[in-house]
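# Give me a model of this one.
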Amino acid sequence: MAIGSGLGAQLGISAESTYGTFVAPAKFVEFTKESLVLKKTTAQSAGIAAGRLLPLSSRRVVTQTEGSGTVDMEVTNKAMGLLLQALMGTSVTPVQQVATTAYLQTHTLADTAGKSLTIQKGVPLTTGTVTDKTFLGCKVVSAEFSCEVGQMLTATYEFDAKACDEAQTLATASYPSMSPFHFGQLAVKTGTFGTEAARDGIRKISVKIERPQAVDRFYAGQAGTKKEPISNDQVKITGSIEMDYVDTTLDDLHTSDAATSLVVEFIGPIIASTYTETFRIKLPAIRFDDAPPTVEGFAVVKPTLNFTGLYDGTNQPVIEYMSTDITL
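I've put the predicted structure just below:
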C-alpha cells in the first residue's frame, strides 16, 4: 500500500503509435509538481415546463472532453528522451558512441505531427490506495528549461490531451538510478555557430520553446473528443540571461541587434571513455530584445537580457542528450 499523500504519487509515460490510443507506461519520471486535469464542456437543457423552478439534472449533457496541464521536474541523466522527442518533433534513435555504454540523442526541431504520449498518473487517496488518471493523446504545447546559481536544471512541460481515461490498470512504477543536471555543470556560450565561446558572469539562464497548435479540432462523429492538434503557427523560442555586468559582449549584441549562436550545456560525469552525461540546447541564432544595464543602487550591476530564437537560414535548433538510455 502506498503512502496516502503526494509521497505515493507516480507518473508514467509512453509514446503512442496512434494519437489518443492507450500505450502502457514504459518510463517513469520523477516530478516535483503536476496539474494535469480533465476538462469537460457541458450543456444544460433550459426548456420551460409549468411550475418547474430548477433545470432538470437528467437534462445536463457532456458535449466535449479534453485534458490539459503542466508537469514540473528536474532534468536528469536518464529517462528524458520521450519528452524531448514530443517537444522537438524528430523521431530519434539513440546512437551508441563507439563501443561504450554512452548513447547520444539528437533532437532536431521538426513538426510534431504523430508525436503524442500516454501519460498515466497515480494519485493517492489518504487510505494509500492510488487512483489511476490516464491522459491520452498528450501533445507538448511548450517546455521551459531553467537553471540558476545553486539550483538544479528544471523543466516545465505544458500539455494538451485528447482525453482522460480512468479505467486503465495502474502500472507498477520502477525507477532507474538517476542524477539531476545542475548549475555546477552549466556553461553558456555565444559566438559564431560551431565555435561558440563560454561567457563569464552568467547567474541564470532560461529557454522556452512553444509549439503553437490547433487544439480545438472537435468534429462530428468523434464522440466529443478532438482530432490530433496540428501546428498552426511558427515555433516561438524565447529566453533570458541574468548576469553580473562583467563585460559588454552581450550588451553590445543588444545595442547592435546582431545575431549570435547560443549554446546552453550541462556536462556531467564521464559515462565511458571521453563521453559524458550531457544536456545541451543549441540555438543557432538569437537576438537580444532588452534590456541594457541599469544602475539601481550600490550593488553589482546585474542586467537581465531577454532574447528571441530565430532561424539562421541553415541550422535548426537542437537539443542533445547523452545518457546510458539505449531507447527513448
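
# From here on, just use CA atoms for contacts and neighbour counts.
Noted.

# For Gln10, give me its contacts.
The contact partners of Gln10, by CA atoms under 8 Å, 6 or more residues apart in numbering, come to 28-30, 121-123, 173.

# Put the buried members of these into a PyMOL selection.
In PyMOL, this line selects whichever of the contacts of Gln10 come out buried by 16 or more other CA atoms under 10 Å:
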select buried, resi 28+29+30+121+122+123
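
# Strands - which of the contacts of Gln10 land there?
Using DSSP state E, 28, 121-123 are the members of those that sit in strands.

# for these, which one is nearest Arg280?
For the ones in strands among the contacts of Gln10, the residue nearest Arg280 by CA to CA is Phe28; the value is 22.2 Å.

# following the helix or strand where Val141 lies, which helix or strand comes up?
Per DSSP states H and E, Val141 falls inside strand 130-148. For strand 130-148, the following helix or strand on the C-terminal side (DSSP H and E) is strand 154-161.

# Next, the contact list for Lys121, please.
Counted by CA under 8 Å, 6+ apart, Lys121 has contacts 9-12, 132-134.

# Please repeat the previous calculation with a cut-off of 6 Å.
10-11, 133 (CA atoms under 6 Å, 6 or more residues apart in numbering).

# Next, the structure of the following sequence, for comparison with the previous one:
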Amino acid sequence: MTSQDTSVGIGRESVYGTGVTPTAFLEYLTETFDWKPEFKQGQGLRVGSRFGRANRRVLVKQSAEGDLECELVTKGLGKLFEAWLGSGVSTAVPGQTGVFQQLYTPAAQDVATSYTIQKGLQFIGGSAAQPETFRGGVCTSGELTAALGDIVKLKTSWNFRDVDTATAYAAPSYASGAELLSFVHGAITVGGTVTMPTSTALATGGTTPAAIIRDFSFSLDSKIDDGGFGFGFGGKRGRKPVFGAVAEGKGKLTVEYSDNVLRDAYLNQSDLALTLTFKTSTVIGTSANPTVQVVLPDIRLNGEIPKTNGGAPVNQSVDFDILDGLVAGSQIYIAVVTTDTAI
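As a prediction, the model looks like this:
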C-alpha cells in the first residue's frame, strides 16, 4: 500500500447519525472532512496557577464538516446527486435492456436525508487503512462546473453529526465501465421551449444561442438550519438538519459576444430555460447513450451588457439566478442515463 491508496465511500442512513457500511465508492480529487469541536476553558482563579488548568478544558459542542470534489462520470455518483438535490428515483428505460434513468430534483420535504461517509488513509510507507467514519452527513450545497478544455467537476459540501475512528474499514469496490465526461461531451441550450425530463426520457427542445459558450457552472445551497443541539446528546446535533425556507440556486456562463440574445434577455429580465447535456458515444441497451443532463426551467440573468476588449473578441460574463416559475414541475432537474441499477 502507498500513501495514495486512500478511499472515500458513502452509504445512505436509515437512522440519522447511525453509521452504515458504504455501498458506493468514489474516485475523488480532494476531500476536506474534519472534526469541528468547540472547547471552553474554565476561568476560575487558583492560588499558584497563572495558566488555565488541563482538567478544566471541556468539550461543549461538536460536529464535522468538509467538501468532496469528484470528476463527473456516467456511473457511481447517484448518492451524491441524491444528497445534493434531496430526492432521486431510478427507473428502467423501456426498450433498453439494462439501462436506467435516474432523475434528481430538489426535495419537497424539509428534513434532509442523511449519509455515512467513510474515508481510509495510509501512513507514509503504507499500512493497513486508517478509517475515519463521518456519520449523520447532510449535503448542504454543491456546484457543477464545466469549462473549455477541462473535465466536468462536481463539488459537494457536507455537515456531519460526528466522526468515529473505531468503525471497521470497508474495502472499496468501484463501479466498472464509468466514463469520464469533459467539455467535448457537452451541448447547451438557452431559451426556447423545453419539454422537461421524465423518469424515463431526457428533456428535449430549447434554442441554442448563436454565442459561443465557453464555460458553465451552477450551484445549489439548501440553506440547512444550525439547530437541533440540546441537552442529552453529548454536544452533538440531536435531530436531522432541515432545509431553509428559500434555497439559493445560482449559475454563470461565459460567452463570446456574437449576438444580442443574452444581452436583451438581461435587459428585459426574460424568463429563460437552460439545458446542459453531456453524452458519450458508447451505446448501452439497444440505442441509448450514457448521459448526464442538467435542466433549469426558469433562470433570470444578472450578467452584464457587452464591453469593448481592446480590439479582441468580446466575452460576456453572464450570472443568473435559478427561480421558481410557479408552474408544475421542479426548479432543477438532473437526469442520468446509466447502467447503474439503483441510486
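
# Superposed, what's their TM-score?
With the length set by TM-score structural alignment, normalised by the length of structure 1, the two chains reach a TM-score of 0.95; 325 aligned residues with a CA RMSD of 1.4 Å.

# what's the counterpart of Val264 of structure 1 in structure 2?
Here Val264 of structure 1 is matched to Leu276 in structure 2, going by TM-score structural alignment.

# Settle this for me: its match is touching Val294, isn't it.
Yes: with contact defined as CA atoms under 6 Å, Leu276 of structure 2 reaches Val294; the gap is 5.1 Å.

# circling back to that earlier point, look up how far Ile224 of structure 2 lies from the nearest residue to the match of Val264 of structure 1 once chain neighbours are set aside.
Among residues not flanking Leu276 of structure 2 along the chain, Ile188 sits closest, at 4.5 Å (CA to CA, 6 or more residues apart in numbering). Distance check for Ile188 of structure 2 against Ile224 of structure 2: by CA to CA, to the nearest Å, it reads 30 Å.

# what about those two, which has more around it?
Ile224 (22 against 18; other CA atoms under 10 Å).

# Quick check: nearest residue in space to the equivalent of that one over in structure 1, chain neighbours excluded?
Using TM-score structural alignment as the criterion, Ile224 of structure 2 maps onto Gln213 of structure 1. Excluding the flanking residues, the one nearest Gln213 of structure 1 by CA to CA, 6+ apart is Ser231, at 4.2 Å.

# The counterpart of the one you found in structure 2: what's it in contact with?
Correspondence of Ser231 of structure 1 to structure 2, assessed by TM-score structural alignment: Phe243. Going by CA under 6 Å, 6+ apart, Phe243 of structure 2 touches 110, 222-224.

# ok, back up a step: just after the helix or strand where the residue nearest to Leu276 of structure 2 lies, pick out the following helix or strand.
Using DSSP H and E, Ile188 of structure 2 sits within strand 186-190. As assigned by DSSP H and E, the chain's next helix or strand after strand 186-190 of structure 2 is strand 194-195.

# ok, residues contacting the next helix-or-strand element following that next one?
Using DSSP H and E, the helix or strand that directly follows strand 194-195 of structure 2 along the chain is strand 204-205. For strand 204-205 of structure 2, contacts defined as CA under 6 Å, 6+ apart pick out 193-195.

# Turn these into TSV, columns for distance to Asp164 of structure 2.
Below are these laid out as TSV (distance: CA to CA, whole Å):
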residue	distance to Asp164 of structure 2
Thr193	50
Val194	47
Thr195	46
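
# Might one say that Gly235 of structure 2 is in contact with Val58?
No: here Gly235 of structure 2 lies out of contact with Val58, judged by CA under 6 Å, at a distance of 10.9 Å.

# who's more crowded, those two?
Gly235 (18 against 12).

# Show me what Gln120 of structure 1 lines up with in structure 2.
For Gln120 of structure 1, the aligned position in structure 2 is Gln118, judged by TM-score structural alignment.

# now do Leu56 of structure 1
With TM-score structural alignment as the criterion, Leu56 of structure 1 lines up with Arg53 in structure 2.

# Would you mind measuring from that match to Lys250 of structure 2?
Counting by CA to CA, the gap from Arg53 of structure 2 to Lys250 of structure 2 is 48 Å.

# same deal with Gly52 of structure 2?
Gly52 of structure 2 is 47 Å from Lys250 of structure 2, by CA to CA.

# So which of these two has more stuff around it?
Ranked by neighbour count (other CA under 10 Å), Gly52 of structure 2 and Lys250 place Lys250 first, with 20 against 14.

# circling back: now the contacts of strand 204-205 of structure 2: which count as buried?
Among the contacts of strand 204-205 of structure 2, those classed as buried by 16+ other CA under 10 Å are Val194.

# quick check, nearest of the contacts of strand 204-205 of structure 2 to Ile284 of structure 2?
Looking across those and measuring by CA to CA, the closest to Ile284 of structure 2 is Thr195, at 23.6 Å.

# Nearest residue to Phe81 of structure 2 in space, ignoring adjacent ones along the chain?
Tyr104 (6.7 Å).

# That neighbour: what's it in contact with?
With CA under 6 Å, 6+ apart, Tyr104 of structure 2 has these contacts: 87-88, 333-334.

# How about the secondary structure of it?
strand (DSSP: H, G, I helix; E, B strand; the rest coil).

# From Phe145 of structure 1, how far out is the counterpart of it in structure 1?
Matched to structure 1 by TM-score structural alignment, Tyr104 of structure 2 sits across from His107. His107 of structure 1 sits 15 Å away from Phe145 of structure 1, going by CA to CA.

# Also Gly313 of structure 1?
Gly313 of structure 1 is 25 Å from Phe145 of structure 1, by CA to CA.

# With neighbour numbers in mind, choose between the two.
Ranked by neighbour count (other CA under 10 Å), Gly313 of structure 1 and Phe145 place Phe145 first, with 20 against 8.

# Next, work out how far apart that one and Ala102 of structure 1 are.
From Phe145 of structure 1 across to Ala102 of structure 1, the span is 23 Å (CA to CA).

# Then Thr172 of structure 1?
Thr172 of structure 1 sits at a distance of 27 Å from Ala102 of structure 1 (criterion: CA to CA).

# what does Val263 of structure 1 give?
For Val263 of structure 1, the distance to Ala102 of structure 1 - CA to CA - is 21 Å.

# Show me where the stretch 1-150 of structure 2 has its strands.
Shown for the stretch 1-150 of structure 2, the strands assigned by DSSP state E, counting those that start in this stretch span residues 7-12, 24-25, 28-31, 34-41, 57-71, 86-92, 100-106, 115-121, 130-147.

# closest to Arg263 of structure 2 out of the ones you listed?
Using CA to CA, these put strand 130-147 closest to Arg263 of structure 2, at 21.3 Å.

# quick one: contacts of that closest one?
Against strand 130-147 of structure 2 from outside (CA under 6 Å, 6+ apart): 16-17, 19, 83-84, 114-121, 152-165, 169, 215-222.
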